[in-house]
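>>> what's the 3D shape of this:
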Amino acid sequence: MPQRIRKLIGTVLLLLLVVFWALSAMALAQGRVTELGWFWQMICYILLGVLWIIPGGLLIRWMEQPDRKA
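Here you go, the predicted structure:
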């Protein structure tokens, strides 16, 4: 698959990931996290804000692979 197509697909998937992650994190934060103590709330907010980087980074790595020589 050419890099140009991978970048197009990856961009769309990355946007979907960010939107899905944000909506899921907001739903989780409004429900269960508010019942926790302040320390655990802080840990949950940090994790919810940072963990999306792992799948996003893997997706970006896939997008940036060079084209295979024919």
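>>> going by C-alpha atoms from here, please, whenever you check contacts or count neighbours.
Noted.
>>> buried residues in stretch 61-70?
Buried residues in stretch 61-70, counted by 16 or more other C-alpha atoms under 10 Å: residue 63.
>>> so what's the residue most central in space within the chain closest to, chain neighbours aside?
Centroid check for the chain by C-alpha atoms, centre = their mean gives residue 52 as the closest residue, at 3.1 Å. Spatial nearest neighbour of residue 52, excluding adjacent residues (C-alpha to C-alpha, 6 or more residues apart in numbering): residue 21 at 6.9 Å.
>>> sequence B follows; please return its structure for comparison with A:
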Amino acid sequence: MPVRLRKLIGTVLIIILVIVYALAAVTFASLLLGTSPWWVHLLYFFFTGLLWILPAMLIIKWMEKPANNR
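Okay, here's the model as predicted:
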């Protein structure tokens, strides 16, 4: 697969990942953390704010692979 196409696909995947992940994190928080103290909200959003980086790193690593020269 050409590098430019892989980067385009990876960029679209990261955008979709961020949108879906943010909606899921906020939905989960509003459904289950509504009556929790402020520090639980702080911890939850701190960890969920960092957790999306793991799948994004995998996508970026895939995007940066060299092209197959056949």
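>>> give me the mean distance between the helix or strand hosting the residue nearest to residue 52 of structure 1 and structure 2.
Using DSSP states H and E, residue 21 of structure 1 sits within helix 3-31. Once the two models are superposed, helix 3-31 of structure 1 sits on average 0.7 Å from its counterpart in structure 2 (mean C-alpha distance after the TM-score superposition for structure 1).
>>> for stretch 31-47 of structure 2, what is the distance to the chain centroid?
19 Å (C-alpha atoms, centre = their mean, to the nearest Å).
>>> what does residue 46 of structure 2 correspond to in structure 1?
Counting by TM-score structural alignment, residue 46 of structure 2 lines up with residue 46 in structure 1.
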